[in-house]
Structures are given as C-alpha cells and as structure tokens.
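J.: Quick one: sequence plus predicted model below, questions after.
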Amino acid sequence: MNAETVLELARRKGVMIATAESCTGGLIVGALTEIAGSSDVVDRGFVTYSNAAKMEMIGVRAETLERFGAVSEETAAEMAAGARKHSRAGLTVSVTGVAGPGGGSPEKPVGRVCFGISDAQGTRTELVDFGDLGRAGIRAATVAHALDLLALALTEQ
C-alpha cells in the first residue's frame, strides 16, 4: 500500500493518524507527510529512538523495556497505545526493531521488527523477520509494512 492510499482511506473514515517510530526514525510519518495536503489526517509522529524517549514521550513502562526489551511486541503495543493517548489520532502505528548492521542477537536478529496498531478496537501487534536486507532495505520494508497495516486497519473500521 502506498502513503497516498492510506491518506485517502483516513480521509474517508475521518480518522487522524500518528506514528511512534524507533528503527525507522520518522520515515513512516515522513512518507505520509511527503504528500501535499496530508495535514488534514496526519496529527504527528513520535521519533522514540531511545528507551528514554519511549518512556518520556509516549509512556512506555520501564518494566516493559526491562522485561521484554525495546524490540518486542509488548513494547510495540505500549508505543502504539501511548502514541494514541498522547495525540489527537484515532489510529496509530508503532515500529521497533533491529535495522543493523550489527546489533542483532540469536533471539532478536537483524531484520526483526515489531509493529503495533492502536485504534478504537484496541491495540494489536505483529512481529516480522525481514531478514538482513541491509539497514536501508530493512527500514524501507518496515515503512511499507506499516503503511499496509494502517490501510488494513482503516478498511476494517
């Protein structure tokens, strides 16, 4: 799904969107706001690259980060729910993952990304292992998948 389609679906539903991004560093909200007129449905983007930012900006609990780590579905869920709580958005997407190079582990390999979606129906998560596509490839695949998740959430509403 492309950003233009996501924006049109959000307009039809009258839904504002916000993002909470770690490994993409704002690329998702950047893709959405690249399109002229997006301000009618894009509220804001939280770039929460550090754990401190996750806690301070969107309320991810220290206990969650300690127990499950930054790259976890639990953290992605709290990021998405927190972005919704700290914005005017009715739909949020969050991403946290290992873009590499390096930094991965057997438990959390390079290319693993956890996604969160939060809307009126609740918060749900998804884990995707893209594999080691290189840093730019992982980030691009993450943006594309996040846009797909937003579009799916908007069509299910």
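T.: Good, I have the coordinates. Numbers count the residues shown, from 1 in each chain.

J.: From now on I want contacts and neighbour counts done on CA atoms only, so please keep to that.
T.: Fine.

J.: residues in contact with stretch 134-151?
T.: Taking contacts as C-alpha atoms under 8 Å, 6 or more residues apart in numbering, the residues outside stretch 134-151 that touch it are 1-3, 5-6, 9, 23-24, 27-28, 91-95, 99-101, 111, 113, 115, 117, 130-132.

J.: Could you do stretch 118-130 as well?
T.: Outside stretch 118-130, the residues within contact range by C-alpha under 8 Å, 6+ apart are 73, 76-77, 80-81, 84, 90-93, 111-117, 138, 141.

J.: Included below, for side-by-side comparison, is a second structure:
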Amino acid sequence: MAGPAAGGAIDPVGHGAAGRLLAAAQQRGLWIATAESLTGGMLASRLIDVPGASACMAGGACTYSFEAKHRVLGLDLADLEEHGAVRGSVARAMALAARRLYDCDIAIATTGAAGPGPDDYGVPAGTAFIAVSAGEELVVEEVRADGDRPAVRAAVAQRALDLALRVVEM
C-alpha cells in the first residue's frame, strides 16, 4: 500500500491510545487495519473517530461468525468448528490475514467470549485474545475482562489499542 495520505498531522490530544497510535503510524508512514470478532467493529470505530484517521487507517473486517472468519480472512473453518475461535492462534491468524487483506503495515485482531455466560466451547465470559502484527513483530496477549458484554467489549478494545501502541513504539 502506498504511504499515508497527504494532509495535516493527526493530533492525538483527547483521543487516548487511538490518537497516539494513529499519530505514531502517520509519523512512520504506516497503514493500520483491524480484524475483529469480539469487539465487532468497536476497534475500527475508535480509530476512525480520530480526525485525520484516513491518513493511515486502511480498513477493518468485522468477522463475527466462523463462516465470516473463513470467507473474509481465510481461516480454517473445520478448525474453528472443532476448537472454537477464542484462542491465541485464531487471534494471530486474524491479524496476519488482515495484513494481507488490506496490504497494510499494522493489524490488530480481537477474538473472545463477551458473555453473559461461557461460549459454546466452555470458554468463560470475559476471556479474549488480542494479536498485533507490525513489521516483524507479532504479539498475542490473553485478556480477562470483568463486567457485562458492553464492558468486556470496551475493555478488550482498549487493551488492543494499548497493545498496538506498545508494539508500534518498540
């Protein structure tokens, strides 16, 4: 993908980790994409809420169902059906697939069980995995979040932004 679009610098003030991540990406000439399950587009939305995000935000794939993960990201459907999607290996595969899909430099992926109860594979509510792929770095983190569905989703989205910012600043 070509470098970020011309225009003014992204001002991260008042936009937390999303603003700082976008500003860091713009400074380095990097593009960002997301592949989301648990967060259902919340991560992309937080990034796009930052004025000037179009300078370095390539896009986002909301792949909630197994079939969507398979069709859009190319994940193995039989593996998902047998073992479920709340695993570090799935988050990793989602991040790598988003990098290919959007031909970008940084991809952030989320998968998890938002609740209120465990998923169909017995994974407790509030369990999630985040993966960030940036350059040669690929970091996968397991997250445990408390609260109802909205609280779990918001906490995971925030942790994903924080992790991506740490990886980009390495």
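T.: Good, I have the coordinates. The structure presented is a predicted model; accordingly, all values stated were derived computationally and were not measured.

J.: SS state for the residue nearest the centre of structure 1?
T.: Averaging the C-alpha coordinates of structure 1 gives a centre point, and the residue nearest to it by C-alpha atoms, centre = their mean is residue 94 (2.1 Å). Taking DSSP: H, G, I helix; E, B strand; the rest coil as the rule, one finds residue 94 of structure 1 in the strand state.

J.: residue contacts, the residue mapped onto it from structure 2?
T.: Using TM-score structural alignment as the criterion, the counterpart of residue 94 of structure 1 in structure 2 is residue 109. Counting by C-alpha under 8 Å, 6+ apart, residue 109 of structure 2 touches 34, 35, 36, 37, 91, 92, 94, 95, 130, 131, 132, 160.

J.: next one: residue 113 of structure 1
T.: Here residue 113 of structure 1 is in contact with 71, 95, 96, 97, 98, 127, 128, 129, 130, 142 (C-alpha under 8 Å, 6+ apart).

J.: So which of the residues you listed belong to helices?
T.: When those are checked against helices (DSSP state H), the matches are residue 142.

J.: Would you mind writing the ChimeraX command to select the buried ones in the contacts of residue 113 of structure 1?
T.: To isolate the buried members of the contacts of residue 113 of structure 1 in ChimeraX, using 16 or more other C-alpha atoms under 10 Å:
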select :71,95,96,97,98,127,130,142
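
J.: gap between the residue of structure 1 most remote from its centre and residue 98 of structure 1?
T.: The outermost residue of structure 1, judged by C-alpha distance from the chain's mean C-alpha position using C-alpha atoms, centre = their mean, is residue 106 at 23.2 Å. Residue 106 of structure 1 sits 12 Å away from residue 98 of structure 1, taking C-alpha to C-alpha, to the nearest Å as the criterion.

J.: likewise residue 116 of structure 1?
T.: 15 Å.

J.: What lines up with residue 33 of structure 1 in structure 2?
T.: The equivalent of residue 33 of structure 1 in structure 2 is residue 48 (alignment by TM-score structural alignment).

J.: For its match, grab the count of nearby residues.
T.: A total of 18 residues lie near residue 48 of structure 2 under the criterion other C-alpha atoms under 10 Å.
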